[in-house]
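A.B. asks: Have a look at this fold, sequence not included:
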């Protein structure tokens, strides 16, 4: 099992939470859809009514044209869309090809409209109808008739000479033309609907971008160093919440600073008496003591050493919390390792532990020298402390693509799987570990890793036994 230190911004499955953006998009989509359907329904019927009125007007215009021509001299005349034309005057110029084409085009339009011109009365006598059967004494004007199983829309006109005729058109054809015209008028509305929906979605997404950026900025903040949130470009409705969060962060920062100062001051105040007690203990070791006294002095010395180590770790943790441990520089991991091994070799010899460097590539990082030393010292000292006498601790330093890797493996008992995450908590020590550690070593390493964007991982080694520690950060 591989376990890493909790990341500063863990990824979460947000799909189970309600999305305000999706809520607004779907509401706008529903409203636009309903309004669009109502508008389309109204536009369709309004356009259809207007188209029918225009066709009625066309019937009136055709009747007026026929009346002006005074050409109803046949006992029965059916135009089929071709209006009677008066004979051309003698001085009319011959028709060109272009004029013939225009005339044929107009005739084809009338033919498509299927306009029927039918005389009704001539010389005071009714004329037998060939197409539209009309009732007697039909009044002038527009009306709808049914003839031979078909509905007709007709316009009846009586001339001053007493002649009467009608201009008619099938209602089915009129409805088809009106429907076609209405559908054509709806095309812009149908195209506008998805475009409007897309624009609204983009606008809502753009409006939520400052909130997303604010969340990202909050998530990237370092533990223990809360900074106020930037309220630039934040919607006015969100500002009260941002102000409340900033007030909370200021109170939290004040509380954390007070706690760090207390820990640092306490560690400094305790360092002097602990050092004095250590010197007194060394003086006691040079005096003549009974075997029981020697054993008691040894136990006292061990307790003082643990206390001194704890104070040093507390001071180191306080420095990490302060956010500044030194200038950033080019640090060679191999050179830094040699310095740390010189300090920890006596501890390994005391337990007869085989402490060795298996691999040391020429790898460097940009960091504070003290931070790199702290990582190496805490990782190696933990491995030595929790490895039984006669065990083995191996160290590897190598590059992994764009990363520098510090790896420390030991032959100890490892850490229970349930405690692999908790060991990064301050003062926590896994069950079954009898060595008296401070419980702060991994906490300090994690603080450094978060500050440099690095990663700390712990791997149990079930086959070989022990634990493998790995630290990764960007190499120089």
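C.D. replies: That came through, no problem. Computed from a prediction, not measured in an experiment: that's the story for all the values here. Numbering: from 1, shown residues only.
A.B. asks: can we go C-alpha only for contacts and neighbour counts from here?
C.D. replies: Noted.
A.B. asks: next one: stretch 23-37 to chain centre, how far?
C.D. replies: How far stretch 23-37 lies from its chain's middle: 21 Å, per CA atoms, centre = their mean, to the nearest Å.
A.B. asks: can you pull the buried residues of that stretch?
C.D. replies: Residues of stretch 23-37 classed as buried: 25, 29, 32, 36 (neighbour count, 16 or more other CA atoms under 10 Å).
A.B. asks: What about the residues you listed, which are in helices?
C.D. replies: Among the buried residues of stretch 23-37, DSSP state H puts 25, 29, 32, 36 in helices.
A.B. asks: Out of the residues you listed, which is nearest to residue 339?
C.D. replies: Residue 339 lies nearest to residue 25 out of these, by CA to CA, at 61.2 Å.
A.B. asks: ok, the closest residue in space to that closest one that isn't next to it in sequence - how many residues close by?
C.D. replies: The spatial neighbour of residue 25 that comes closest, neighbours along the chain excluded (CA to CA, 6 or more residues apart in numbering), is residue 201 at 6.1 Å. The tally of other residues near residue 201 (other CA atoms under 10 Å) stands at 19.
A.B. asks: In this structure residue 201 contacts residue 27, no?
C.D. replies: No - Residue 201 is not in contact with residue 27 according to CA atoms under 8 Å; the separation is 11.0 Å.
A.B. asks: just the strands in the stretch 101-250 of the chain please.
C.D. replies: All strands of the stretch 101-250 of the chain, identified by DSSP state E, counting those that start in this stretch, fall at 116-122, 125-126, 141-147, 150-158, 164-170.
A.B. asks: Remind me what the fourth one packs against, helices and strands.
C.D. replies: Translated: strand 150-158. Helices and strands in packing contact with strand 150-158 are listed as helix 20-69, strand 141-147, strand 164-170, helix 171-219; criterion 3 or more CA pairs under 8 Å, 6 or more residues apart in numbering; DSSP states H and E.
A.B. asks: got another, please set it beside the one above:
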């Protein structure tokens, strides 16, 4: 019961359906009650008129005193035919009714009135004849009530049959009227995190428009705020490139001077720190661009060419660690989208693989077409990623401790952002040998064309 109450109070559709159904049910019950009472009254009046008509017909026949017409019906006949006509002589009060006799009061007026017998209750019509005799037409009340109730219930049955139909129609109508609101909700649920465009409220009811307008205004404010943050990060990273370049040149110039070994070591550490900071700025610029919502030109390029451009930048790092790079790309493997996205996504995955693969390891770049899905795989022979760290690998600036490698912690965050922008899926799986030892990391990217 508590769950039902929560559903009613928490859902506008449930409230509308419940209260409209309750109103219709109450109206139908009230209407059915008054219809039943009215039909019952009309049926009784009709049967009373029948008694009057029978009495009028018998009076026209000038019945003699002592006349008794008792129509005893068989079991196969309708009980409504059990009507008894009797003419009582003046002063006679003994009324014979089937298998019982009932005494009439001498002062009974003309008209329809009830009469109680030992076995049954009767409805009688009395008419005084000119000679002082009394013409009495009788009928059992249980027979009359059965006929009246049957007639009254027939008027109520349409209400009873119509109630569930109306309740069902109300639920269908309410669900249909609120369908645009549900569609808006589904649209919001299916949106990517970076999609802050306004809701399409053209088919939304007028009563919901203020709400959707407020949501659109909120989305616009959030979009402006995020754009300001992105521009700030991009501008800050861009502005810092020049002084970092100058500092790097100064560090190179200092190395040319004859300095003590300890000083040369400190200068070398300074230069490495500047290189890491420069790499971080480059990653920040890539992150800012990957989060842009501006549409860029769409390109169609073979994945073999994408791998070639990526390796042009990364081969020096791979050769420095004697890493064997293997490329396997089908000629039908074609990427359609923003070239920047494909290059940066594969580059960051390959850069991570080279960075964390031990010297003398291997790197595999594969691409194949499976129907309307482009499957790209980047595999290495490194240590992989601990299972308990998997859920946080896409967090910006998050790095796995104890790996001994330098980095910004933005590589996989950029990969996730670019994959989401291209409706691509990512799967990270630790490869293992038959003996269960770690054999490296396999990353699968699926682009749906």
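C.D. replies: Alright, I've got the coordinates. All figures in this text were calculated on a predicted structure; none of them were measured in a lab.
A.B. asks: follow-up on the earlier one: trace the residue nearest to residue 25 of the first structure over to the second structure, please.
C.D. replies: For residue 201 of the first structure, the aligned position in the second structure is residue 171, judged by TM-score structural alignment.
A.B. asks: now swap in residue 62 of the first structure and tell me
C.D. replies: Match for residue 62 of the first structure (TM-score structural alignment): residue 54.
A.B. asks: before we move on, what about residue 315 of the first structure?
C.D. replies: Counting by TM-score structural alignment, the partner of residue 315 of the first structure is residue 285.
A.B. asks: Provide a list of residues in contact with the nearest residue to that match once chain neighbours are set aside.
C.D. replies: Residue nearest to residue 285 of the second structure in three dimensions, not counting chain neighbours: residue 234, with 5.4 Å by CA to CA, 6+ apart. With contacts defined as CA atoms under 8 Å, 6 or more residues apart in numbering, residue 234 of the second structure is in contact with 284-285, 288.
A.B. asks: List the buried residues of stretch 302-310 of the first structure.
C.D. replies: So stretch 302-310 of the first structure, judged by 16+ other CA under 10 Å, has buried residues 304, 307-308, 310.
A.B. asks: likewise stretch 109-125 of the second structure?
C.D. replies: 112, 115, 122-125.
A.B. asks: circling back: right, so of the strands of the stretch 101-250 of the first structure, which gets closest to residue 412 of the first structure?
C.D. replies: strand 164-170 (100.0 Å).
A.B. asks: Using a markdown table, please lay out the helices and strands packed on strand 150-158 of the first structure together with distance to residue 346 of the first structure.
C.D. replies: Formatted as a markdown table, these follow (distance: least, CA to CA, whole Å):
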| stretch | distance to residue 346 of the first structure |
| --- | --- |
| helix 20-69 | 61 |
| strand 141-147 | 116 |
| strand 164-170 | 112 |
| helix 171-219 | 43 |
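A.B. asks: Could you verify my assumption that the match of residue 201 of the first structure touches residue 17?
C.D. replies: Yes - using CA under 8 Å, residue 171 of the second structure is in contact with residue 17, at 5.5 Å.
A.B. asks: Residue 44 of the first structure - nearest residue in space that isn't next to it in sequence?
C.D. replies: Per CA to CA, 6+ apart, closest to residue 44 of the first structure is residue 182, 5.2 Å.
A.B. asks: which residue lines up with the one you found in the second structure?
C.D. replies: Checking TM-score structural alignment: residue 182 of the first structure goes with residue 152.
A.B. asks: Next up, the contacts around its match.
C.D. replies: So residue 152 of the second structure contacts 35-40, 43 (CA under 8 Å, 6+ apart).
A.B. asks: what's the burial count for residue 452 of the first structure?
C.D. replies: 14.
A.B. asks: likewise residue 87 of the second structure?
C.D. replies: When neighbours are counted by other CA under 10 Å, residue 87 of the second structure comes out with 25.
A.B. asks: Show the contacting residues for the aligned partner of it in the first structure.
C.D. replies: Counting by TM-score structural alignment, residue 87 of the second structure corresponds to residue 120 in the first structure. Residue 120 of the first structure is in contact with 126-129, 163-166, counting by CA under 8 Å, 6+ apart.
A.B. asks: Leaving out chain neighbours, which residue sits closest to residue 120 of the first structure?
C.D. replies: Going by CA to CA, 6+ apart, residue 120 of the first structure has residue 165 as its nearest residue, at 4.8 Å.
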